[in-house]
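A.B. asks: Got a sequence here, can you model it:
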Amino acid sequence: MQTERHRIDYALQRRATLEAMRRPDRVMMEADPCDADPRLISSALHHGTPAGRECPVCASDRMAVLRYVFGDQLGQYSGRIRQPAELEEMEHQFGEFTVRVVEVCPDCGWNFMIASYVLGDGRKRRAPRHKQTVEDIYG
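C.D. replies: All right, here's what the predicted structure looks like:
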């Protein structure tokens, strides 16, 4: 991505979580990292891109990566999953939006946000007009 900035990599936090899971005394963790919501697992199966590595918990090769986009300039499209090719197009159409990268294992439920970064050309724009969707029509 040409306009990527403010990148935060959560590799150290991910490693600490995995080490805490593997401890024999396993001190109570704030949240179970293998508690993926069924909708998140479904999204990973249908919209995710293959991670290219095994799951760190169950060694499954079906781990997927999801890229969620958030931003005021995205309007009703904020909070949706986008593919890498779509992100490249979007970075020239919008001034600024955040991408959150999540890895998900559909077999054991492992899910972790591995990175976050900002894309966009930096120009302020208004959010696109609300386009009527199926949800608007049928509720």
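
A.B. asks: C-alpha only now, for contacts and for neighbours.
C.D. replies: Will do.

A.B. asks: Which helix in the chain has the most residues?
C.D. replies: The longest helix of the chain (DSSP state H) is helix 11-22.

A.B. asks: buried sites along the next helix or strand after that one?
C.D. replies: Where DSSP states H and E defines the elements, the next helix or strand beyond helix 11-22 is helix 38-47. Judged by neighbour count using 16 or more other Cα atoms under 10 Å, the buried positions of helix 38-47 are 40-41, 43-45, 47.

A.B. asks: In contact with the residue nearest to Glu54 when sequence neighbours are not counted, which residues?
C.D. replies: Leaving out its chain neighbours, the residue that sits closest to Glu54 by Cα to Cα, 6 or more residues apart in numbering is Asp61, at 4.7 Å. For Asp61, the contacting residues are 52-55, by Cα atoms under 8 Å, 6 or more residues apart in numbering.

A.B. asks: Rebuild those as a markdown table, extending it with distance to Val69 and neighbour count.
C.D. replies: Below are these laid out as a markdown table (distance: Cα to Cα, whole Å; neighbours: other Cα atoms under 10 Å):
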| residue | distance to Val69 | neighbour count |
| --- | --- | --- |
| Gly52 | 22 | 11 |
| Arg53 | 23 | 12 |
| Glu54 | 25 | 15 |
| Cys55 | 24 | 22 |
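
A.B. asks: Alongside the first, I'd like the structure of this one:
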Amino acid sequence: MCDADRAVTASAEVLGTPTGRDCPVCGASAASGALRTTQWIHGSAIGEKSGTARSLSEIRHILASLSPGDDITVHVVEVCLHCRWNCLLREDRYENQTEDQLGD
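C.D. replies: Now for the predicted structure:
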């Protein structure tokens, strides 16, 4: 079990999207909205923004501002606000392109 630190928990509280599922660790109900996903961005091209949690709209804006050939990595993390369990669901790499690459 991996306990979320304060930054991860805070990002899930403010920017997180409820998953609609019960927590697999503590069983917090889907109705409580405790189990959430949040996105963290990483990349040398984004300077101080690297290693921070961002909303999907902010990530889209950052992608649009990248120079050709620059990229970012987005870590999608699942966090339970009740027991603080968290898990890296996936790691996605995006480049500056014209079409929208992020789902809602």
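
A.B. asks: So after superposing, what's the score?
C.D. replies: TM-score for the superposed chains, counting by TM-score structural alignment, normalised by the length of the second structure: 0.75, backed by 90 aligned residues with a Cα RMSD of 1.7 Å.

A.B. asks: tell me the contacts of the counterpart of Leu81 of the second structure in the first structure?
C.D. replies: Residue pairing (TM-score structural alignment): Leu81 of the second structure is matched to Pro106 of the first structure. Contacts for Pro106 of the first structure (Cα under 8 Å, 6+ apart) come out as 41-42, 44-45, 62-63.

A.B. asks: which of the residues you listed line up with contacts in the second structure?
C.D. replies: Listed in the original numbering, the contacts of Pro106 of the first structure still in contact in the second structure are 41, 44-45, 62-63 (both residues aligned by TM-score structural alignment, their matches' Cα atoms under 8 Å).

A.B. asks: Widest-spaced pair of the residues you listed?
C.D. replies: The largest separation in these, counting by Cα to Cα, is between Ile41 and Arg62 at 11.0 Å.

A.B. asks: so who does the residue nearest the centre of the second structure touch?
C.D. replies: With distances taken as Cα atoms, centre = their mean, Gln39 lies nearest the centre of the second structure, 1.1 Å away. Gln39 of the second structure makes contact with 16, 53-56, 74-77, according to Cα under 8 Å, 6+ apart.

A.B. asks: Return the member of these nearest to Asn86 of the second structure.
C.D. replies: Nearest member of those to Asn86 of the second structure, counting by Cα to Cα, is Val77, at 6.7 Å.

A.B. asks: From Arg21 of the second structure, how far out is that closest one?
C.D. replies: 14 Å (Cα to Cα, to the nearest Å).

A.B. asks: And Arg36 of the second structure, by the same measure?
C.D. replies: 9 Å.

A.B. asks: Was I right to think Gly43 of the second structure contacts Thr52?
C.D. replies: No. Counting by Cα atoms under 8 Å, Gly43 of the second structure stays clear of Thr52, with 10.4 Å between them.

A.B. asks: all helices for the second structure, in order.
C.D. replies: Under DSSP H, the second structure gives helices at 6-15, 56-65.

A.B. asks: got TSV for those, with distance to Glu91 of the second structure too?
C.D. replies: Output for the helices of the second structure, formatted as TSV (distance: least, Cα to Cα, whole Å):
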stretch	distance to Glu91 of the second structure
helix 6-15	16
helix 56-65	14
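
A.B. asks: and Glu95 of the second structure, which of the ones you listed is closest to it?
C.D. replies: Going by Cα to Cα, the one of these nearest Glu95 of the second structure is helix 56-65, 6.9 Å.

A.B. asks: Find the nearest non-adjacent residue to Glu95 of the second structure, please.
C.D. replies: Glu95 of the second structure sits nearest to Asp71 (Cα to Cα, 6+ apart), 4.3 Å away.

A.B. asks: Thr17 of the first structure now?
C.D. replies: Pro33 (7.9 Å).
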